[in-house]
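In: Provided below are the primary sequence and the corresponding predicted coordinates.
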Amino acid sequence: MSTTTEHTAQSSIPGTTFTGPLTFTEDELAGIRAESVRAYELDRAHVFHSWSAQKQISPMVVSRAQGSYVYDGEGRAFLDFSSQLVNTNIGHQHPVVVEAIKKQADLLTTINPAHANAARSEAARLITERTPEGLDHVFFTNGGADANEHAIRMARLHTGKHKVLSRYRSYHGATALAINVTGDPRRVPNDHGDAGTVHFFGPFLYRSEFDATTEAEETARALRHLERTIQLEGRDTIAAVVLESIPGTAGIMVPSKEYMQGVRELCTRYGIMYIADEVMAGFGRTGKWFAFEHFGVVPDLVTFAKGVNSGYVPLGGVVMSNAILETFADRSYPGGLTYSGHPLACAAAVATLGVMESEDMIENAATLGETVVAPRLAAIAERSPIVGEVRGVGMFWAIELVKDKTTREPLAPYGGSSPEMDAIVGKLKAAGILPFVNFNRLHIVPPLNISAEDLNVGLDVYEKVLVEG
């Protein structure tokens, strides 16, 4: 007897049909189930999960993935509207990238980062081809958190100053300094007030901290607040301002061009390094290579990870200005990682950047964001009694859920969940969607190369759940 699950995920981009073990015979399903039962038992016996109370979780087993779909331990298909942790920008198991990893494994699996190797050198070239002129060198890390750690270390050593400013409603990683730079509730249990970090309010008109009623007011007041923070903290103590170009996990609040240009001007005027955290928003997620391109600004340092190779092998990094590079021309940089520029990860990056270019994935994300996601979410917001606001760009959108549209009371408290949110998430999963959820928000963040057909199928589910209940 043949199939209980049959799906071939097709991209809207010519030449990118994904095929794989997505049609299962009964025997194959039996094997998947047995494998998944054992995986779950071993997980619960031995694996410690991040951000979780260990006895209160029941993790979903993912047995297979292809294109925009993942499959659970029963072989059931789910449209991946989370891109996992907003990192599988090219979808799952892209054959070109998988093959590149295999070829690199045959050639050179790992090497001391003190040596040069072809995969790392080519990855650095391709990355810096996409950054502004004057940001020409890459320090490779294992992921986004350590990229932010090293960018801050470079800024401190370059300026001789220690404090770091970052916004509330932000996320920069979970290592010791990165979690202190983070501006969401996960910071609090880790924050002892001794990391040299200072937080400020960024612009977010829907939940304005400045009693603003227009975007122009929000921008002007947020910039004034930041400048006063700099002045009161002492300009000669501040090494860097760290900003997600568009905050990701914290809510996809797209700032105005004037705000971002104002931050750049303040940093220049006060001798502060501007670090653009592009870990989540970079490499096509917003419809451009880097999110800061939307605002016409050039940072001093750029941190990246996730989308650079879709997380197929862990990789992150820091792109630095030539001025910062010069600081370490004749002075040793006091930092390094055993796996910096790992050959398998860099080979995956080279292949990923290649297919993103050749298959027009960034253009696809920009077009579908403008022509499909924006109008459909606007229509959902108009009809739904619990959608307070939708916002975003490219394949990077947030749906703000509220108990009351007038009071804007969140459907779940900041830093937590609620029975109402849990019910919505349950309905989405039951309908075959793997969602990205944070507090009172649903994020629409599928792969950049999702087809218009699959995108609309997923949005149909969101419409049904949020409008009809």
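Out: Arrived safely, thanks for sending. Numbering: from 1, shown residues only.
In: all contacts plus neighbour counts: C-alpha atoms, from now on.
Out: OK.
In: All the helices of the stretch 51-200 of the chain, residue numbers only.
Out: Counting by DSSP state H, counting those that start in this stretch, one finds helices in the stretch 51-200 of the chain at the ranges 83-86, 95-107, 118-129, 144-159, 176-181.
In: Export those as a markdown table, with columns for distance to Gly262 and mean neighbour count.
Out: As requested, the helices of the stretch 51-200 of the chain are arranged in a markdown table below (distance: least, Cα to Cα, whole Å; neighbours: other Cα atoms under 10 Å):
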| stretch | distance to Gly262 | mean neighbour count |
| --- | --- | --- |
| helix 83-86 | 28 | 22 |
| helix 95-107 | 39 | 16 |
| helix 118-129 | 25 | 18 |
| helix 144-159 | 20 | 24 |
| helix 176-181 | 21 | 24 |
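In: Among these, which comes closest to Tyr69?
Out: Of all the helices of the stretch 51-200 of the chain, helix 83-86 sits nearest to Tyr69, with 9.4 Å by Cα to Cα.
In: quick one, what contacts the spatially most central residue of the chain?
Out: The centre of the chain sits closest to Met280, judged by Cα atoms, centre = their mean, with a distance of 2.2 Å. Shown in contact with Met280 (Cα atoms under 8 Å, 6 or more residues apart in numbering): Val86, Asn87, Gly248, Phe304, Ala305, Lys306, Gly307.
In: which ones among these are found in strands?
Out: Counting by DSSP state E, these place Phe304 in strands.
In: And here is the other one:
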Amino acid sequence: MGTSALTTTGKQTMSDVHQVLTDDRDHVFHSWSAQAEITPLPVAGAEGCWFWDYDDNRYLDLASQVVNLNLGHAHPRLVAAITQQAERLCTIAPSFANDVRGRLARLIAERAPGDLDKVFFTNGGTEAIEHAVRMARQHTGRLKVLSAYRSYHGATSGSITLTGEPRRWPNEPGIPGVVHFFGPYLYRSPFHSSSEAEECQRALAHLDDVVRMEGPQTVAAILLETVVGGNGVLIPPDGYLAGVREICDRHGILLICDEVLAGFGRTGEWFAVNAWQVVPDLITFAKGVNSGYVPLGGVVLSQRVAATFAHRPYPGGLTYSGHPLACAAGVASIEVFEETNLLERVRRLGQEVVRPALTELAERHPVVGEVRGRGLMWAIELVRDRQTRQPLVPFAATGAQAEPMTRLTAACRANGVWPFTAMNRLHLLPPLVIGDDELALGIKAIDDALSTVDTEVAA
């Protein structure tokens, strides 16, 4: 494994590492895991795009942890902002006006599309979804919310019901009023389309049919990830988001864009929806707003939705809504984005570096069926047969069925990179501050690792 000497934190003794592992195994209950079947890597430190364990093994973080670390580990501006805020005012209840909370809300509103200019702060993305749906139901007086099958919206009772992918299944039954639909996905088109334009048209016709069959007057909102994240990095075809907006307007339905993963620079835009010049009624955000240094999320509201609660109390709140430490990090993050022209750099890297590199990689590896993405948000879809597009592993595979992806992940880590994998895909989601050389190093490591699963392709 590619390693280098650790000089930033000093050596740890074997007893230190043993205590970390013992405490974790005995007392930490991990999410999405069978507790007795995991052995979490003890992490000793991190900086920039790298983190390392107690044996000085270094990993290039191509997953941005949970796709939240847009400015990388230990960014000095974010660390300083949190420290200075803690020294001045560590916390204050959300019922008070606070300078840093108000400033961040203004900065977000200025970067949101259209007339979305009010911000309700939450502790993360899943709560943002919960409150956006609550706002939509309160505003419209309707119950139903439509969301896509290929989606992830969070793990609370409401957001996991709204999620379409398999992690929803063991959490059922969920909240009432959720209906799922198929979004556009040309590579595996549920509509048997042969072009982006055809996929767009047929996906919109399908959604229109679902609305009609559910009763438009019963539907409060259509919720979608502007760019589908963990379920495939699915870029909407041109015209799709505008078409969803038109369906919503025709029936008095609100459009909620989930930008928890895609927002704050991941696609090269403040909000991914800006690239298609569509204005939703509500936007949810989290993750990249402050790189997760202190938990923060929120909902950006249009003037029309916000006006619903001008003289009628909004029935919801959170103790840590707009926490000053989190908001200070958010303000510093936006300043760094602006001062370094980061959005333009992300767009350049995506178009001029990542796209050609992954396209060339796909030509040499028969296991690669398609590469797709935008900015620094990419998916490499893996197949056993390019003609039939049979996935490398079955849908929702676990255990032995998922072995090829387990092997690929291990090969990436052995090459010194920490990837993001989901089902039959490997995603490239590095910190937005990644250097050109680091990005090339990560793609080369993925290139090498793919050779370990090329043998799975049918002759």
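Out: Cool, got the structure. Model, not experiment: these values are computed from the prediction.
In: What ranges does the stretch 201-350 of structure 1 have for its helices?
Out: 215-233, 257-270, 322-327, 343-358.
In: which of these is buried the deepest?
Out: When the helices of the stretch 201-350 of structure 1 are scored by mean count of other Cα atoms under 10 Å, the highest mean neighbour count falls to helix 343-358 (a mean of 23).
In: what's the matching range in structure 2 for that one?
Out: Counting by TM-score structural alignment, helix 343-358 of structure 1 pairs with residues 324-339 of structure 2.
In: Dump the contacts of Met280 of structure 1 to JSON lines, plus distance to Lys163 of structure 1.
Out: Output for those, formatted as JSON lines (distance: Cα to Cα, whole Å):
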{"residue": "Val86", "distance to Lys163 of structure 1": "29"}
{"residue": "Asn87", "distance to Lys163 of structure 1": "30"}
{"residue": "Gly248", "distance to Lys163 of structure 1": "23"}
{"residue": "Phe304", "distance to Lys163 of structure 1": "22"}
{"residue": "Ala305", "distance to Lys163 of structure 1": "24"}
{"residue": "Lys306", "distance to Lys163 of structure 1": "27"}
{"residue": "Gly307", "distance to Lys163 of structure 1": "29"}
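In: Thr268 of structure 1: which of the contacts of Met280 of structure 1 is nearest?
Out: The closest of these, once distances to Thr268 of structure 1 are taken by Cα to Cα, is Phe304, at 22.3 Å.
In: Where is the longest helix in structure 1?
Out: What stands out as the longest helix in structure 1, according to DSSP state H, is helix 26-46.
In: Can you name every helix or strand that that helix contacts?
Out: strand 62-66 (3 or more Cα pairs under 8 Å, 6 or more residues apart in numbering; DSSP states H and E).
In: What residues sit buried inside the strand it packs on?
Out: Val62, Ser63, Arg64, Ala65, Gln66 (16 or more other Cα atoms under 10 Å).
In: Report the mean deviation for the match of helix 343-358 of structure 1 after fitting onto structure 1.
Out: Mean deviation of stretch 324-339 of structure 2 relative to structure 1 after superposition (mean Cα distance after the TM-score superposition for structure 1): 0.7 Å.
In: List the contacts of that stretch.
Out: By Cα under 8 Å, 6+ apart, stretch 324-339 of structure 2 touches 71, 77-79, 81-82, 85-86, 89-92, 98, 100-101, 103-104, 107, 289-291, 293-296, 342-343.
In: One more: stretch 356-372 of structure 2?
Out: With contacts defined as Cα under 8 Å, 6+ apart, stretch 356-372 of structure 2 is touched by 187, 233-235, 355, 378-386, 389, 392, 443, 447, 450-451, 453-454, 456-457.
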